[in-house]
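[1] Provided below are the primary sequence and the corresponding predicted coordinates.
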Amino acid sequence: NVHIIFLLQNPPTQQHIPTTTTNLVSLLSLSVTMSSSVTPILKDELDIVIPTIRNLDFLEQWRPFFQPYHLIIIQDGDPSKVIKVPQGFDYELYNRNDINRILGPKASCISFKDSACRCFGFAISKKKYIFTIDDDCFVAKDPSGKEIDALQQHIKNLLTPSTPFFFNTLYDPYREGADFVRGYPFSLREGVPTAVSHGLWLNVPDYDAPTQLVKPLERNTRYVDAVMTIPKGTLFPMCGMNLAFNRGLIGPALYFGLMGDGQPIGRYDDMWAGWCAKVISDHLGLGVKTGLPYLWHSKASNPFVNLKKEYKGIYWQEELIPFFQSVSLPKECTTPQKCYIELSKKVKAKLGLVDDYFNKLADAMVTWIEVWDELNFSEENTVALPNGSEK
């Protein structure tokens, strides 16, 4: 049994797993999942981050999948309100007063009255992996009627390599029943470490306000059984309601920006983080996957309220996308922190000309990295040691 757990938690990342081995690992995974005596995969290495303004009754449906894991709940809005969490969950809860107390003046980089506040949970966590979900998202079912364990699919995505440098027409070659197709370069079949796993949704689609207004009753019923790596150099609109990432590889780049109270824009928090994370992942040779898992998005937000939040962003993104498409980072940027600081300078120099908001955002990006480093201080990682010195 110990040997089986080792296989699951440490899949090869430097060489392609042969199809027969992939099938074996999948069968072992199934048998381990069915055994209640075995510790869930990454139980002590993953935090679930949930931003909320309401009681978390939705966790009852997720109990079979989430209860073994630690939750970090970020309470937005009125800090005096009591948020009720169902019994039996292991969690920490932080409200705005807690954030102000922990960060002091640097709390200004954490958004208020916006789900972007979730990134405080990313910074305060001490785990290697993060899964974040919105409180209006429930367990979906696949076409056979089986409930989808979204968290375990994210874990599979993160623990297997990505293929950003050459597109595989069978999508994820590391899935059971798939492989690299004829013509795929053998030199690229090792893949690269996966930094981000971006999941999708059934029912209410993640549309912008103008599309919501045009298609108020549209629902997504299409279940596509696929996971794919987003190619290097290609941006995508990241949605934060069903997202997992390797905090150790890309965490500092997952800053959700300045949104909500006191800011001229909202609902671009996850997209901003996605653009930054993708550019930095490309630079560092990391992968970003999208596709499975699905969850059930239950509630359509008000399109008129959304339009007020998005109005400037709809215009600004026509400047933002070309910026991120053309931005390049120097080879000296070898960590996500260094990349993010360099990116903040470019944001101020280029996007600061679009609106003064981006000057504020660039400053907040720097503050965010300071917060990250303070909360995640490691002498081994932050102090350069002379060659031969003992750690």
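    Thanks, I have it. Residues are numbered from 1 along each chain as shown.
[2] only C-alpha atoms for contact and neighbour calcs from this point on.
    OK.
[3] contacting residues around residue 118?
    By CA atoms under 8 Å, 6 or more residues apart in numbering, the contact set of residue 118 is 49-51, 74, 256.
[4] Let's see that with 6 Å instead.
    residue 51 (CA atoms under 6 Å, 6 or more residues apart in numbering).
[5] Give me the secondary structure label for it.
    For residue 118, the assignment made with DSSP: H, G, I helix; E, B strand; the rest coil gives helix.
[6] Please apply the same query to the one 4 residues further on.
    Three states are possible here, and by three-state DSSP the one that applies to residue 122 is helix.
[7] Around it, count how many other residues there are.
    Residues near residue 122, counting by other CA atoms under 10 Å, number 25.
[8] What distance do you get for it to residue 251?
    7 Å (CA to CA, to the nearest Å).
[9] Could you do residue 366 as well?
    14 Å.
[10] Give me the common contacts of residue 122 and residue 251.
    With CA under 6 Å, 6+ apart, residue 122 and residue 251 have no common neighbours.
[11] try this one side by side with the last:
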Amino acid sequence: MASPTPLLKDELDIVIPTIRNLDFLEMWRPFFQPYHLIIVQDGDPSKTIKVPDGFDYELYNRNDINRILGPKANCISFKDSACRCFGYMVSKKKYIYTIDDDCFVATDPTGKQINALEQHIKNLLCPSTPFFFNTLYEPYREGADFVRGYPFSLREGVPTAVSHGLWLNIPDYDAPTQLVKPLERNTRYVDAILTIPKGTLFPMCGMNLAFDRELIGPAMYFGLMGDGQPIGRYDDMWAGWCIKVICDHLGLGVKTGLPYIYHSKASNPFVNLRKEYKGIFWQEDIIPFFQNIVLSKEATTVQKCYIELAKEVKAKLSKIDPYFDKLADAMVTWIESWDELNPAKPAAANGKA
């Protein structure tokens, strides 16, 4: 009997940033092999990255980024996993799943291997409920529904733009927490998915993340981090704050919870502290900035929203540090590059494409 076609087989790319051979893919083979991989090699472009046989992939290194983007390549971070967002830009698929190369297949409490990609796809294909919180969390799951008092006018939900997955074993902690709790491991599997309410920000982690590229892709810019920048390890969080403000403005949903992956390797807390040091102070101003931002009625597309955000960053955050001037310029460059590589589709004539 033929095995069923994997969900969204021809509509999803898996983006992986890496500096090493991708042996971790062997464990993911049953789940990832049917899909196309976009590998973004960070660091030394002369180093050869080995990919296990049997995977359909394209690999980009820094030389490729410079060749494809030309002078605009300076918006893509170097020596930082933020380089992954180049993969989002060059993809031609509707959906993206991104994962780090130190993440393995987790098991649920029954011992069954978790197909993280399949769960992310189910999350993305299912509506979100950002405007009214359902106390049973995800109302569309089997065995759940909307509770008494939930407005019927809101039960259709809105399109889901982002599915944010979690991690067993090594938690996604900042450096101070890593230093205080070096042996702490997350063993708690919570069988829940919920929509993050409108007006609520969250710390987005990029190591187990999926999104609808057509709905929110241009806002998934992981900022300027790493080599030559005064900050690192805030790339995914910066993108998370931006996408949440834009999703709230455009009426899109963000889910968090299942699926879990197994995060195998804790990064060095002392190295992390050096990267995060300024961000730990800056975030106390950055968060209120995002909490208070109001996008205009004219911001009707992700690109227009993002350009407005960039202008606000330049106007209001550059007083913290000149870095934010540079970041705001890079945000504009990112959108210009995105639009060059992803030209708008011509409008349908007479209602037909």
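    Looks like it arrived, so ask away. Remember, predicted model here, so these are calculated numbers, not experimental data.
[12] Any idea what the TM-score comes out to?
    Once the chains are laid over each other, their TM-score by TM-score structural alignment, normalised by the length of structure 2 reads 0.98; 353 aligned residues with a CA RMSD of 1.3 Å.
[13] Of residue 366 and residue 251 of structure 1, which one has the most company?
    Neighbour comparison, residue 366 of structure 1 and residue 251: the larger count goes to residue 251, with 22 against 19 (by other CA under 10 Å).
[14] what do we get in structure 2 for the more buried one?
    The pairwise alignment with structure 2 assigns residue 251 of structure 1 to residue 217, based on TM-score structural alignment.
[15] Please apply the same query to residue 42 of structure 1.
    Matched by TM-score structural alignment, residue 42 of structure 1 corresponds to residue 8 in structure 2.
[16] Check the secondary structure at that match for me.
    Classification of residue 8 of structure 2 by three-state DSSP places it in coil.
[17] how much space between it and residue 186 of structure 2?
    In terms of CA to CA, residue 8 of structure 2 sits 31 Å off from residue 186 of structure 2.
[18] For the counterpart of residue 295 of structure 1 in structure 2, which three-state class applies?
    Using TM-score structural alignment, the partner of residue 295 of structure 1 in structure 2 is residue 261. Here residue 261 of structure 2 is recorded as strand under three-state DSSP.
[19] what residues are up against residue 261 of structure 2?
    Counting by CA under 6 Å, 6+ apart, residue 261 of structure 2 makes contact with 105-106, 167.
[20] Just give me how far the helix ranked longest in structure 2 sits from the chain centre.
    Counting residues, the longest helix found in structure 2 (DSSP state H) is helix 269-292. The chain centroid and the centroid of helix 269-292 of structure 2 are separated by 18 Å, computed with CA atoms, centre = their mean, to the nearest Å.
[21] and residue 210 of structure 2, what does it touch?
    Contacts of residue 210 of structure 2 (CA under 6 Å, 6+ apart): 96-97, 162-163.
[22] Setting the sequence-adjacent residues aside, check what's closest to the match of residue 251 of structure 1.
    Counting by CA to CA, 6 or more residues apart in numbering, the nearest residue to residue 217 of structure 2 once its immediate chain neighbours are dropped is residue 88, at 7.0 Å.
[23] how about the one you found, what's its match in structure 1?
    Residue 88 of structure 2 maps onto residue 122 in structure 1, by TM-score structural alignment.
[24] returning to that earlier point: any idea how far residue 218 of structure 2 is from the match of residue 42 of structure 1?
    Taking CA to CA as the measure, residue 8 of structure 2 falls 21 Å from residue 218 of structure 2.
[25] which one of these two has more residues nearby?
    For the pair residue 8 of structure 2 and residue 218, the greater number of neighbours falls to residue 218 (26 against 15), based on other CA under 10 Å.
[26] Mean distance between whichever helix or strand comes after the longest helix of structure 2 and structure 1 after superposition?
    Next along the chain after helix 269-292 of structure 2, taking DSSP states H and E as the criterion, comes helix 302-316. Comparing helix 302-316 of structure 2 with its match in structure 1 after superposition yields a mean distance of 0.3 Å (mean CA distance after the TM-score superposition for structure 1).
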